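Chemist: sequence and predicted structure, then a few things I'm wondering about:
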Amino acid sequence: MTSPSGDGRRLLMKGLEAMGEAAIRAGCRYFFGYPITPQSELPEYMARRLPEVGGVFLQAESEVAAINMVYGAAGAGGRVMTSSSSPGISLKQEGISYIAGAELPCVIVNMMRGGPGLGGIHPSQADYFQATRGGGHGDYRLIVLAPASVQELADSMVDAFELAERYRIPVMVVGDGLLGQMMEPVVLPPERPVEPPHRPWATTGARGRPPNVINSFCLDPAELEAHNLRLQQKHRAIEQAEQRAVVEDPDGRSRLFLVAYGTAARIARAAMRTARRAGIPVGLVRPVTLWPFPRSTFDGLMDRALGFLTVELSLGQMVEDVRLAVEGRRPVLFYGRTGGMLPEPEEIAVRLESMWQQLAAPTATASQTRG
């Protein structure tokens, strides 16, 4: 197989394959996973491409085995990733907690599907709590990236590896089957150095230095508390430095704001355009990092926002973080579909019209009274 061009040309690629090629160009040389719909095209792509660049692909016997192989490769200093979909990510949670506790960099892709349980294979965002609250046991966090196009799926892989190594933390990239299966033009990132940066903490042999020991096991409560407090200090540094969001405000005069990520953001954008044609001044806030959640973006909108409508492919999860960011300063409403159902832009536009009537009317009345 010939690798796709990296000369800056736009190529038509499927989302999952663009992720795989971008990961390889970002220096990934180890992939351990297990097939599950709707993400199986990603390990399939890596199985073909990694041997061509001297890398290692291994289909493990289970998701549990795969994440522990990631643990081992990361501890040895390898640039490593895995991918799965919702039930598979659930099975990986113990290993993810171990990796976070050991402060090892790796990348985890979750192409979400409907649940709970085995659920269905259609698009969902019902893993938001699992991704942003750690998911496994203990006090820890993951950096969570939420791309919304095939180009962003590719770009997110470069960002994910860089962030994982900068902070020695697992990074999760979340999407769904719709994003993963769609084809869009994409410009692939340039090739990165194959060898990762020097990692003095890795278990690469102890010739000329004391041996490194990597684990997440600590029987002394005082030592374990100190370790957790140090992790929290790192988490605070990430919160200060890595909040990311895109605000779409075509004329700079929006008074209502949709809040959505990933596939839901694409639908919300269409709803924004529909509402604007009806004369409702609507913008869109699209979180790019789900953790750290971009709270500062909401602070910057308080001078003109009348309210926020959170749109999700779930029954309401990110809306809790939106309400925490807004801190009661403005109304935060919710609209969601679940089970793999996608909202129509017109449904969201109707809700926006209702919000506008409720929130703008008191403002207009107050202005008339003052006049």
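Modeler: Sure thing, it's come through. These numbers were taken from a predicted model, which means no experiment stands behind them.
Chemist: from here on, just use CA atoms for contacts and neighbour counts.
Modeler: OK.
Chemist: can you pull out the strands in this structure?
Modeler: For the chain, the strands defined by DSSP state E occupy 10-14, 30-33, 56-59, 80-84, 106-112, 143-145, 170-176, 183-187, 245-248, 256-259, 282-287, 289-291, 307-312, 332-336.
Chemist: give me the distance between the last one and the centre of its chain.
Modeler: Read it as strand 332-336. Relative to the centre of its chain, strand 332-336 is centred 20 Å away, using C-alpha atoms, centre = their mean, to the nearest Å.
Chemist: CSV please, covering the strands of the chain and showing distance to Val158 and mean neighbour count.
Modeler: Below are the strands of the chain laid out as CSV (distance: least, C-alpha to C-alpha, whole Å; neighbours: other C-alpha atoms under 10 Å):
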stretch, distance to Val158, mean neighbour count
strand 10-14, 17, 17
strand 30-33, 15, 26
strand 56-59, 19, 17
strand 80-84, 12, 26
strand 106-112, 10, 27
strand 143-145, 11, 27
strand 170-176, 11, 27
strand 183-187, 13, 19
strand 245-248, 17, 16
strand 256-259, 25, 26
strand 282-287, 18, 27
strand 289-291, 14, 24
strand 307-312, 26, 26
strand 332-336, 31, 19
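Chemist: below is an additional structure, to be compared with the one above:
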Amino acid sequence: MAEMMKGNVAIAEAAVRAGVRFYAGYPITPSSEIMEYLSWRLSEVGGSFVQAESELAGINMVFGASSCGVRAMTASSGPGISLKQEGISALSDEELPALVINMVRYGNGLGTLFSSQCDYHRETHGGGHGDYRCIVLSPSSIQEAVDLIPTAYELGEKYRVVVVLMSEGALGQMMEPVELPEFLEPKKNYWGFDGKYSYKKIGIFDRDSMKEAVELNKKYAEIKEKEQRWESEGLEDADYVFVAYGLPGRSTLGAVRSLRDQGYKVGLIRPITTWPFPENAFREVNPKVKAMITVEANATGQLVDDVALYTKKILKSDIPVYALPFVYGVPPMKEIQNKFRQILADEIKEVY
């Protein structure tokens, strides 16, 4: 039975039900309710909670828990996630899974408290130093976020990678009806330290990096082949295809349906995995499509780079690719429609 829940609270409870038994982190708006909820909830199920002295300490505690085979997670936003990058790179190097939740807020440096999508490049193209990739999941509703939590651990443990749930501050603060999943029995993953077995030694001079690179490329190629997720609508006859994820993807879907009612042939691709990017969705697009249009909650346009890449790669087309960056917040349906008409009137120029 569905109940009204705040996004951050629903995500935290879904993590408990998915078998998470360790959380470490440092509070930051707009993700702090996840931490607050788990500070008392984990003790009820025999788990452990630590408010670390810093984000750096928190991610390294998650490293320790994951190395012991425990389902572990942390959450933050903007500058907090930046501080965790070294630990995420180290987790990736050791092939240890963990869930990192980023409730994105707008701005450089300390930024602001506005809900945004300005972390797209960082989350989908690395983040820290090195040659690693994280699977990145981007829900458009609280229910979808809840449903993706167990999926995140299944994927992380299958491929031995860090999984990022990249949402927006607004989703964490809003309330919607949610059906929570059943409880999963916590398990200790086979690689966990038990005093007898060590899965790998951390080292710089005693490793075969060429061999590791081959194995990494094979793993990432398999993820790209098998784990793309998206929602699409109206692609088969669309003259114009919108691409948007998260909450902007949700309002863009409404705009697309309204424009269709007005006689415009438009469609939508809503990535659910922002990495691996759902390039296979582009194979569903009308080969005579006239343009691709991204709708984004950032200032510069970031998603547009990947859309242009896969328009060229999959559609093998030089059609224009536009970006509609709304800086922060959730773009209103009417404003998306108005911007679309500006594109038709050649009042907005393409990015590619």
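Modeler: Nice, I can see it. This one's a predicted model, so the numbers in the text were calculated from it and none came from an experiment.
Chemist: before we move on, back to that, which one of the strands of structure 1 lies nearest to Pro221 of structure 1?
Modeler: The closest of the strands of structure 1 to Pro221 of structure 1 is strand 170-176. By C-alpha to C-alpha, the value is 24.3 Å.
Chemist: would you check the span in structure 2 matched by the closest one?
Modeler: Under TM-score structural alignment, strand 170-176 of structure 1 corresponds to residues 162-168 of structure 2.
Chemist: can you tell me what sits against the matching stretch?
Modeler: 88, 91-92, 96-105, 115-117, 123, 134-140, 145, 152-153, 155-156, 246-247 (C-alpha atoms under 8 Å, 6 or more residues apart in numbering).
Chemist: mean deviation, that stretch versus structure 1?
Modeler: Following the fit onto structure 1, the mean deviation recorded for stretch 162-168 of structure 2 is 0.5 Å by mean C-alpha distance after the TM-score superposition for structure 1.
Chemist: number of nearby residues for the aligned residue in structure 1 for Met210 of structure 2?
Modeler: When structure 1 is aligned by TM-score structural alignment, the residue opposite Met210 of structure 2 is Glu225. By other C-alpha atoms under 10 Å, 12 other residues sit near Glu225 of structure 1.
Chemist: how near is Glu225 of structure 1 to Tyr167 of structure 1?
Modeler: Look at Glu225 of structure 1 and Tyr167 of structure 1: by C-alpha to C-alpha, to the nearest Å, they are 20 Å apart.
Chemist: and Thr297 of structure 1, by the same measure?
Modeler: For Thr297 of structure 1 relative to Tyr167 of structure 1 (C-alpha to C-alpha), the value is 23 Å.
Chemist: same deal with Gly115 of structure 1?
Modeler: Distance, Gly115 of structure 1 to Tyr167 of structure 1, by C-alpha to C-alpha: 32 Å.
Chemist: if you count what's nearby, which of those two comes out ahead?
Modeler: Gly115 (20 against 17).
Chemist: can you tell me what that one aligns to in structure 2?
Modeler: By TM-score structural alignment, Gly115 of structure 1 lines up with Gly107.
Chemist: excluding its backbone neighbours, what's nearest that match?
Modeler: Leaving aside its chain neighbours, Gly107 of structure 2 sits nearest to Cys118 (7.2 Å; criterion: C-alpha to C-alpha, 6 or more residues apart in numbering).
Chemist: count the neighbours of the one you found for me.
Modeler: Neighbours around Cys118 of structure 2, by other C-alpha under 10 Å: 25.
Chemist: which position in structure 1 aligns with it?
Modeler: By TM-score structural alignment, Cys118 of structure 2 lines up with Ala126 in structure 1.
Chemist: which ones are touching Asn8 of structure 2?
Modeler: Applying C-alpha under 8 Å, 6+ apart, the residues near Asn8 of structure 2 are Ser31, Glu33, Ile34, Leu171, Gly172, Gln173.
Chemist: and the fourth one, how many residues sit next to it?
Modeler: What that stands for is Leu171 of structure 2. If we define neighbours as other C-alpha under 10 Å, then Leu171 of structure 2 has 24 of them.
Chemist: wait, it sits on Leu247?
Modeler: Yes - proximity of Leu171 of structure 2 to Leu247 meets the contact threshold set by C-alpha atoms under 8 Å, at 7.4 Å.
Chemist: list residues touching both of these two?
Modeler: Common neighbours of Leu171 of structure 2 and Leu247 (C-alpha under 8 Å, 6+ apart) are Ser140, Ser141.
Chemist: show me what Arg276 of structure 1 lines up with in structure 2.
Modeler: So Arg276 of structure 1 corresponds to Arg260, using TM-score structural alignment.
Chemist: mind listing what the closest residue in space to its match that isn't next to it in sequence touches?
Modeler: Once flanking residues are discounted, Arg260 of structure 2 sits nearest to Val266: 6.4 Å by C-alpha to C-alpha, 6+ apart. Residues near Val266 of structure 2 by C-alpha under 8 Å, 6+ apart: Gly234, Leu235, Asp237, Ala238, Asp239, Tyr240, Val241, Phe242, Val256, Leu259, Arg260.
Chemist: mind giving me the ChimeraX select for the residues you listed, buried ones only?
Modeler: Entered in ChimeraX, the line below selects the buried ones among the contacts of Val266 of structure 2, by 16 or more other C-alpha atoms under 10 Å:
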select :234,235,237,238,239,240,241,242,256,259
